[in-house]
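**Student:** My questions are about this predicted structure, shown below with the sequence.
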Amino acid sequence: MRCVREIALRPGVNVVWAREPEGDSGSGLASAGHGVGKTSFCLLLRYVLGDDASAISALRVKAAANFPKGGVAAQVHIEGVSWLVFRPFGASSPSWAKVGNQLDELLAEPRTTAFQDYLEALQSTFIGRLPTQTLPGTNQPLEWRHLLAWCIREQRTRFDGFFHWREGDGLGFRRSRVDPPLFVSAVLGILNVEVVRLLQEAEQLDEELSKVKSQIPILEKVSAMELTRLEQRIRTKVGARKELPIFESIVEDSLASQVTEFLHRAELMEREVEAKALAAEQAMEPDVALLNELRSTHAQGVLEAQLSKALYEQRAKDVERLKGEIDALIRLKGHCAHGRVDFDICSYVLDRRSTVSMAGRMDAKDALASLPVRLAAFNQATEEEKAAKARLDAQVARVKELRAGVARLRMRVATSQIGRDALAADWREFQAQYKLREEGKGSEELTSARTQESRFTEQMNGKRAALAARRLQTSERVEQIKSITSVVAAALLGEEGYGRFVHDSDLRPFEFAVEGEAYHVLEVLLGDLSCLLDATTSVESHHPGFLVHDCPREADMSALLYRNFLSTAYEADWQLSSSVGVPFQYIVTTTSPPPPELSKAPFLVLELQPGRDDALLFKRKLGVSSLGLAVSDGGKAV
């Protein structure tokens, strides 16, 4: 595999300069210092460090069109371990990684596939040592990509805010304003574990408090609506007009008095109707007794008809059996429960005993001897059974009607009792709720919600006080960052007292006491450079000591401030260098000429220039043709 371009990055300051042509020798893009590969270089740095954002994917498509089997390779040092990494341009090819010192080892066969181990090394080394592995409030896991976004800012953000690291792709934080400051505090070592715990508890309490607060207006409305519904229902039941006052008045009637009167009238009516039902039951007793007598008459008639038929058909055994059943019916002894008299004085039984049917007068021998007599007996028994059935049906209908009348009376009483009980219950509930409203309380649910609100509010105030106390205790760690920020700010502006670190700000944690768009951009650079240099001297910092800026001058910064910034980075490189090297790595791309000391080796690691293919990052233009137009860009390839 042929190497198109090799770039040796060093510890300390590294400058990638897109030199603009001198004088008027160029025109168009060739004179602007753009399209040579500065941003592509930064995207490829992100790519080898595990980023797969959409901007990187777009660059890979263009690079793969020119280098189908190409990719970018890098040697990445993680906590003293040298990792060799290769990431392809093509979408279908795998990424490779292994521990080693020579890139040739990575490209040799057999190729390793331990890229996931490399990503896990980045995660465990730079995220695993943070004081918290999740964000307070959401418990969202922290990831290496969050830290990488800060270390390599996207040029499209134009350095417009310290916590604005990506444009378009986003950072993956659930709370775009709250989470980045918390994350930076964790990386800088100023996110106290106790503060994290208090924040998590405060977040939970705030969520519960918000939920209860949102319920109270609803419960208040429901309570008022329920009281109104109860009043309307009671007025409808008792027939009270709408303007009638609720409680008793000296000069006029009231809803309360009408409810009392309605309940009293209903109770009186129930007593009257119950008395009518009892009287109707007593008056019905003779008809019930007659009904039972008629049932016995019909039963005997059925037996006598069956006896006549047995005689007519000459079934001697059935004749004897049926005559025995009839005799048993006639000779009943004891008390008749239906007629409430003894059988010896029951008019029906006495009548039956004195009336002997034709079939009963015939013995079996006579019946067998005379066919006409048997036929006559059968016909007589059949007619008598029919007559008994007709009398029985008529009495059944009469008793049924009488019982239905009693049932209607009972139903009227029961219905009245249900309505009276419901009205009494509604009135009691209405009085209770009305009293609570007058006392400024409410339903049980509303009272419970207000109690919870008071309890949560008290607890929340306690958490806020504890957090305030913690934040007022300015730690030695915060003072360290304030001190180094002051030094860097003085170097940038040439005067002391203008720059400061505001550790609890979620917008401008690093700021100057002067206004202007250029100073807002410089505040971002101040913060990045201060955190980078702090990482070299503080054991509490978890910053990786690695920082990339892509053309910060293009974000509305004056040439003087820009030169001061680069000179400050150079000065830090010089002062912190030792026999083992510089303890940080800062990479910056620029179209503006860097200060003289940075415009040469070893600080100038790559010089690009428009108008010449060999001075482009890929040593050729990368283009995707569309409608006859060619869009080109630079990049880095192996």
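**Tutor:** Nice, thanks for sending it over.

**Student:** From now on I want contacts and neighbour counts done on CA atoms only, so please keep to that.
**Tutor:** Fine.

**Student:** sec struct for residue 625, please.
**Tutor:** With DSSP: H, G, I helix; E, B strand; the rest coil as the basis, residue 625 sits in strand.

**Student:** And for residue 594?
**Tutor:** coil.

**Student:** In this model residue 563 seems to touch it, though I could be wrong.
**Tutor:** Yes. Using Cα atoms under 8 Å, residue 594 is in contact with residue 563, at 6.9 Å.

**Student:** neighbour-wise, which of the two wins?
**Tutor:** Neighbour tally, residue 594 and residue 563, criterion other Cα atoms under 10 Å: the higher count belongs to residue 594, 20 against 17.

**Student:** tell me the contacts of that one?
**Tutor:** By Cα atoms under 8 Å, 6 or more residues apart in numbering, the residues touching residue 594 are 17, 563, 566.

**Student:** Same check on residue 151?
**Tutor:** 546, 547, 548.

**Student:** For the second one, grab the count of nearby residues.
**Tutor:** Spelled out, it's residue 547. By the criterion of other Cα under 10 Å, residue 547 has 21 neighbours.

**Student:** Just to be sure, it is in a helix?
**Tutor:** No. Assessed with three-state DSSP, residue 547 is strand; it does not lie in a helix.

**Student:** mind checking how far it is from residue 22?
**Tutor:** From residue 547 across to residue 22, the span is 30 Å (Cα to Cα, to the nearest Å).

**Student:** for the longest helix seen in the chain, packing partners?
**Tutor:** Counting residues, the longest helix found in the chain (DSSP state H) is helix 371-438. Based on contacts counted as 3 or more Cα pairs under 8 Å, 6 or more residues apart in numbering; DSSP states H and E, the elements that helix 371-438 packs against are helix 193-238, helix 255-283, helix 285-312, helix 358-361, helix 364-369.

**Student:** also this one, for the comparison:
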Amino acid sequence: MTKRRMQQLDLFGGFEPPAPPPPSAPIKTGRSEPLVWVAEVWLLREYDASEASILRHITLRKGLNVLWAPPTPEDVENRLGDGQITGHTAGKTTFCRMLRYLLGEQRFGTARGQDKIREALPEGWVVATIVVGDERWIVGRPFGLGLHPFAARGLSFAEALAERGRGGYQDFLADIRRVVMEPVPVKELPHQREPIAWEHVLPWLTRDQESRFAGLVEWRDPSSESESPRLVLDDRHVVLRALCALMSDEESEAQRRYEDLALEKQGLEERAPRLADRAAEDRRRLARLLGVEDDTNDAGPLFAARFRETVTRRKASLAAAEEALAAQALEVEQAEDAARQAAEACGARVEALREAEARREEAKRPSEKKREAEEGAPAPLPMRAGLCSVPLDVAMAKGCPLAASHPAAAPMTREGKKALAEAVMEAKRTLAEARAAQKEAAAEHTRRRSALSAEEKRIARERAAIEEVERLYDYMTAAEREADANTERLAVVTDEVKASSERQAALRREQEEAEARISERFRDVVRALLGDHVEARVEVKGRRLELRVEDRGERDGAAMQTIKLLAFDLAAMKLSMDGHGQLPGLLVHDGPREADMDGRIYERLFLYARHLEESANGSLAFQYVVTTTAPPPKEMQKEPYLLFPLLDASKPEGRLLKMDL
């Protein structure tokens, strides 16, 4: 690094930070080993343990592991159009993707990257020795499609490949879950409603280089096409807090309870106006049917009392009308009988008139009838004396000697004729009276029958109206009950939401000690990178973590964001070394120098990792893998910190896979 480079001002206006400070407190008794770490990686042309098949064999260790692809030396003259790509595209990110692939991620590159590797190495494999707890696994995954991964416990690289066995990979992942995930005090993500899994933790431990180290929980960028599980923001913060012992299952359960209550409260609040409107509309319709004024101030018990009073009155009126209907029906029957009797009387009067007129006509023509009878009379029949079976009027017309002696055969006198005429007149008069009586009786019957029918229809309408009113009242009261129940439940849920929020706050207060631990370690890392005068802390705001760095006010900006999240990752790793939380002790940072970070601050990242090694007294409970193009400190550009070989993109054999893709 040139003198000018060394004198470059850092983010704090020329402040020359001191060397990394010693730990702020004695190292607590913690782990002696990482829960998960990678010991060796082999990149194979094909599934074979021979030297001819091995493209790369990279040995890693516990502690700091730097995969370096050096840039063009700075003392080389820089000219336009003259240069070589050396540090970039050498395979650093591919190496990190291979580690992620071995540890359970679905892909080992972007779709295009995978296709190019498969085209160049259709039979290729990546194999590694991975230590989980106290078990050593040989784990292999193929580049090609249609092949299955394998994992073998307790075998060497050559032995595992010599067996040519398959399977066991899911057992390997299950062992990671057992060692890393089972002790996690939070078992379920509150939003996703699924268990916290290794697949949710791995993205944090192996951040995407594509995500640019720009956000605390921005672990995977869509452009990396990793197919890692996508968690909502709050659940990603839960993963951080759970592995750093910043929350427990009780808080997680309280958070789930809070979310359930908040969701129910939202639904109740949305339903409340709809239920109130429905009840009000039913009340307005009911008021119109009852013919009363709809007064919102008169709702509730007063309206119910008015309803019962009105309906009771109408029902009583209906019952009285139904009772009167029976009497009215009887009157119709009587009118019908009277009309029938009048019709019969009229018929009798017609018949009497006909008979009277017939007698009068007979009295006018007795001699004519007699002559006609004589001319056409047949010979007399023998008969008994004094007897004749022929009707008297016929016998008289025929000149029967017996009829001649009958009193009725005597000639009609003037008085007789007058009496017959009077009888006809009387018959006509009584007939006219009978016809008038019949007409009046029929009209009365029709009137009464129409009135009865109209009353029956009115009663039916009133009965239907009362039934409709009662039905609508039932609807209204049901709507009011539902609205009241909704309001009551809303009040209860509102109180429960408040209580749940307060309980969460109480649980978070119980986590203050845990927050103090992570804040202390975060402050140590930040001060190691930026200087002893800088204040730093981790805050839990609501359900999320926030990182604060202050020096004459809060410091922010793209480079500072990267520094803060790198410091947090290292603080979380240090926390796990001290025996707190469940971070497995494995951390991979792929090209963490972002946002024009000052070179000297970047160098201190390596110095701090070395400081962790030196303060561990031989018990290295972490593995920190860093890929970089920018150089680490000169005194660390050697074993054991550097991984070999160094990568160089200027020639095919210098790249990770020893070829151009």
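**Tutor:** It's in. None of these values were measured; they are calculated from a predicted model.

**Student:** So which of the contacts of residue 151 of structure 1 is the closest to residue 93 of structure 1?
**Tutor:** Checking the contacts of residue 151 of structure 1 against residue 93 of structure 1 by Cα to Cα gives residue 548 as the nearest, at 27.4 Å.

**Student:** Give me the aligned partner of the closest one over in structure 2.
**Tutor:** Structural alignment (TM-score structural alignment) places residue 548 of structure 1 against residue 588 in structure 2.

**Student:** For that match, the count of nearby residues, please.
**Tutor:** Neighbourhood size, residue 588 of structure 2 [other Cα under 10 Å]: 23.

**Student:** rewinding a little: map the contacts of residue 594 of structure 1 onto structure 2 and name those still in contact.
**Tutor:** Using both residues aligned by TM-score structural alignment, their matches' Cα atoms under 8 Å, structure 2 keeps these contacts from the contacts of residue 594 of structure 1: 563, 566.

**Student:** Among the contacts of residue 594 of structure 1, which are located in helices?
**Tutor:** Those of the contacts of residue 594 of structure 1 lying in helices (DSSP H): 563, 566.

**Student:** Between the contacts of residue 594 of structure 1, which sits nearest residue 177 of structure 1?
**Tutor:** Minimum distance to residue 177 of structure 1 across these is 29.7 Å, recorded for residue 566 (Cα to Cα).

**Student:** What does that closest one correspond to in structure 2?
**Tutor:** The alignment partner of residue 566 of structure 1 in structure 2, by TM-score structural alignment, is residue 606.

**Student:** Now do the same for residue 489 of structure 1: its match in structure 2.
**Tutor:** Using TM-score structural alignment, the partner of residue 489 of structure 1 in structure 2 is residue 526.

**Student:** can you tell me which residues contact that match?
**Tutor:** Residues in contact with residue 526 of structure 2 (Cα under 8 Å, 6+ apart) are 534, 536, 549, 563, 564, 567.

**Student:** before we move on, the earlier item: could I get the helices and strands packed on helix 371-438 of structure 1 as CSV with distance to residue 347 of structure 1 and mean neighbour count?
**Tutor:** Listed next are these as CSV, based on distance: least, Cα to Cα, whole Å; neighbours: other Cα atoms under 10 Å:
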stretch, distance to residue 347 of structure 1, mean neighbour count
helix 193-238, 54, 16
helix 255-283, 20, 16
helix 285-312, 9, 21
helix 358-361, 20, 19
helix 364-369, 30, 15
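
**Student:** Grab the nearest non-local neighbour of residue 242 of structure 2.
**Tutor:** Nearest residue to residue 242 of structure 2, sequence neighbours excluded (Cα to Cα, 6 or more residues apart in numbering): residue 186, at 5.8 Å.

**Student:** same thing with residue 90 of structure 1?
**Tutor:** Of all residues not flanking residue 90 of structure 1 in the chain, residue 64 sits nearest, at 5.4 Å (Cα to Cα, 6+ apart).

**Student:** hmm, back to that, between the contacts of residue 526 of structure 2, which is closest to residue 350 of structure 2?
**Tutor:** Closest approach between the contacts of residue 526 of structure 2 and residue 350 of structure 2, by Cα to Cα: residue 564, at 125.7 Å.

**Student:** how far away is the spatially most central residue of structure 2 from residue 192 of structure 2?
**Tutor:** Nearest to the mean C-alpha position of structure 2, by Cα atoms, centre = their mean, lies residue 263 at 10.1 Å. Separation of residue 263 of structure 2 from residue 192 of structure 2 (Cα to Cα): 15 Å.

**Student:** can you check residue 302 of structure 2 too?
**Tutor:** Per Cα to Cα, residue 302 of structure 2 is found 50 Å from residue 192 of structure 2.

**Student:** Residue 235 of structure 2 now?
**Tutor:** Distance from residue 235 of structure 2 to residue 192 of structure 2, by Cα to Cα: 7 Å.
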